[in-house]
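Asker: Got a predicted structure here, sequence first:
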Amino acid sequence: MGYFKGKQFKQDIILVAVGYYFRFPLSYRDVSGILKERGVSVHPTTIMRWVHISSIKSGKRKTNLHSYLGI
C-alpha cells in the first residue's frame, strides 16, 4: 500500500493500533499504553492521525457506530 511508504513505524504496528481502536472502546491513550506494554512507544497523537487517515480512506467512522450503540 502506498500509505505505509515512508512511515516511521512498520505497517503491522499501524494496523494493530488502528484495529485496537476500531474493535474495542479504547481511547488513543489506551491504545498507546497497550503498544507500550508490547515494547512499542507511540504517542497518542500519532495513533489519532493513523485512525483519522484510515477512517477517511475506508469510510469508517467510530463516532457513528458509538452513537448508534449508545456508547
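Answerer: Good, I have the coordinates.
Asker: going forward, measure contacts and count neighbours with C-alpha atoms only.
Answerer: Noted.
Asker: The closest residue in space to Met48 that isn't next to it in sequence and Met1, how far apart?
Answerer: Excluding the flanking residues, the one nearest Met48 by C-alpha to C-alpha, 6 or more residues apart in numbering is Tyr28, at 6.3 Å. Separation of Tyr28 from Met1 (C-alpha to C-alpha, to the nearest Å) stands at 24 Å.
Asker: One more: Pro25?
Answerer: Taken as C-alpha to C-alpha, the span from Pro25 to Met1 is 27 Å.
Asker: of those two, who's got more company?
Answerer: Neighbour totals were compared for Pro25 and Met1, and Pro25 leads with 12 against 5 (other C-alpha atoms under 10 Å).
Asker: which helix is the longest one in the chain?
Answerer: Taking DSSP state H as the criterion, the chain has its longest helix at helix 44-58.
Asker: And here is the other one:
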Amino acid sequence: MSLFKRRRFPVEIILLCVRWYCKYGISYRDLAEMMSESGVAVDPSTIFR
C-alpha cells in the first residue's frame, strides 16, 4: 500500500515540501508561501500533517 494513497496533492509536491523542510529548516508558513508562489495553494497546517 502506498503512503501517499488518498492524498490531495501529487507525490512530487509532497516530496518537494518534505525535502525543503528537512534540508533547509524552512517553517511551514514560509514553505506554504513558497508553494503559493509556484502556483500551489496549500495551508501550513496541511504541510504539518
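Answerer: Alright, I've got the coordinates. Bear in mind the structure is a predicted one, so any value in this text is a computation, not a measurement.
Asker: TM-score of the superposed pair?
Answerer: Between these two chains, after superposing, the TM-score reads 0.91 (TM-score structural alignment, normalised by the length of structure 2); 49 aligned residues with a C-alpha RMSD of 1.1 Å.
Asker: Tell me who's in contact with the residue nearest the centre of structure 2.
Answerer: Centroid-nearest residue in structure 2, with C-alpha atoms, centre = their mean: Cys17, separated by 3.6 Å. Going by C-alpha atoms under 8 Å, 6 or more residues apart in numbering, Cys17 of structure 2 touches Leu31, Ile47.
Asker: now the strands for structure 1?
Answerer: Under the criterion DSSP state E, structure 1 carries no strands.
Asker: average offset between the helix of greatest length in structure 2 and structure 1?
Answerer: Counting residues, the longest helix found in structure 2 (DSSP H) is helix 11-24. Relative to the matching residues in structure 1, helix 11-24 of structure 2 has an average distance of 0.5 Å after the fit, by mean C-alpha distance after the TM-score superposition for structure 1.
Asker: Pull out the buried residues from that helix.
Answerer: By 16 or more other C-alpha atoms under 10 Å, the buried positions in helix 11-24 of structure 2 come out as Cys17, Tyr21.
Asker: so how far is it from its chain's centroid?
Answerer: In terms of C-alpha atoms, centre = their mean, to the nearest Å, the centre of helix 11-24 of structure 2 is found 6 Å from the chain centre.
Asker: Any idea how many residues pack against Ala32 of structure 2?
Answerer: By the criterion of other C-alpha under 10 Å, Ala32 of structure 2 has 21 neighbours.
Asker: Surely it touches Phe48?
Answerer: No. In this structure, Ala32 of structure 2 is not within contact of Phe48 by C-alpha atoms under 8 Å, at 10.2 Å.
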